[in-house]
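Trainee: Mind looking at a prediction? Sequence and model below.
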Amino acid sequence: MILLVTKDLFFVPTLRAAADKCGVELVTALSFDSARVQGLPPEGLTACVLDLSGIPVAGLAEVVSELRGRFPQARLVAFGPHVQEQRLHAAREAGCQPVLTRGQLSSHIDRLMADWTLVP
């Protein structure tokens, strides 16, 4: 199972199609602290994919720490617009790996999604 946290509802179908190709469930949430995220079991989640556009830079480390504590086995992946270098840097500093631009994610989504389905 992969968790996608984004407010960009136009981008969800792209990731859902890639997840379907890989045969993995994609759970979407508008925010990391939503009831949907809180209700997920810690086991079975292989990746948390965070859209940096919806997370303030100042709170990013806290979000990553909370998700790491809740889903210790999951990869923490972040993506955002290439022009938001401060957000991308903050995600790297907070421990997200990989950190991708939206273009990189879109261009390589099938390969990335296949990688994220593997248990780390």
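Mentor: Perfect, thanks for sending it.
Trainee: CA only for contacts and neighbour counts going forward, please
Mentor: Will do.
Trainee: Quick check, central residue of this protein?
Mentor: Centroid-nearest residue in the chain: residue 49, 0.6 Å away (criterion: CA atoms, centre = their mean).
Trainee: Put this next to the previous one:
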Amino acid sequence: MNADANDRVVMLSGDLMFGSRVKSSAERAGWKFYLGGRLPDGDLDDVRYVIVDLATRSGVVDTIVAQCADRCANANLIAYGPHVHVEKLKKAREAGIPRVITNGQFDAMLSTMFD
């Protein structure tokens, strides 16, 4: 995917260590980055990815699909979590999150995700 200079990644996570890795990857590709516990206020038309960390933010699963549809409809919504958290991964799929993957899968795709 070729990023416009104004494209943004929103990561909903409380994991500052992994969040910094995602931030580095996004910024290296020229993307803006936001890390927080919920979608940021304001215009979200520039958001291309909403990434949900199921280990620290699984509480947003019930509402995030509708929020993204309303506020950043062009964003790719991804949730990831530990492979041992089977119920959280299942709940995310059942909530309608289009791409639910394990931490390992997310980590493997991170190096080229924003290219």
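Mentor: Looks like it arrived, so ask away. Predicted model only: the values in this text are computed from it and were never measured.
Trainee: Superposing both, give me the TM-score.
Mentor: TM-score of the superposed chains, computed with TM-score structural alignment, normalised by the length of structure 2, equals 0.82; 108 aligned residues with a CA RMSD of 1.8 Å.
Trainee: isn't there a strand covering the residue nearest to the centre of structure 1?
Mentor: Yes - membership of residue 49 of structure 1 in a strand is supported by DSSP: H, G, I helix; E, B strand; the rest coil.
Trainee: residue in structure 2 matching it?
Mentor: For residue 49 of structure 1, the aligned residue in structure 2 is residue 51 (criterion: TM-score structural alignment).
Trainee: picking that back up, next, work out how far apart the residue nearest to the centre of structure 1 and residue 68 of structure 1 are.
Mentor: Residue 49 of structure 1 sits 12 Å away from residue 68 of structure 1 when distances are taken as CA to CA, to the nearest Å.
Trainee: anything in contact with each of these two?
Mentor: Common contacts of residue 49 of structure 1 and residue 68, defined by CA atoms under 8 Å, 6 or more residues apart in numbering, comprise residue 76.
Trainee: so who does residue 78 of structure 2 touch?
Mentor: Counting by CA under 8 Å, 6+ apart, residue 78 of structure 2 makes contact with 49-52, 97-101.
Trainee: can you tell me the helix or strand for it?
Mentor: Per DSSP states H and E: residue 78 of structure 2 is located in strand 76-81.
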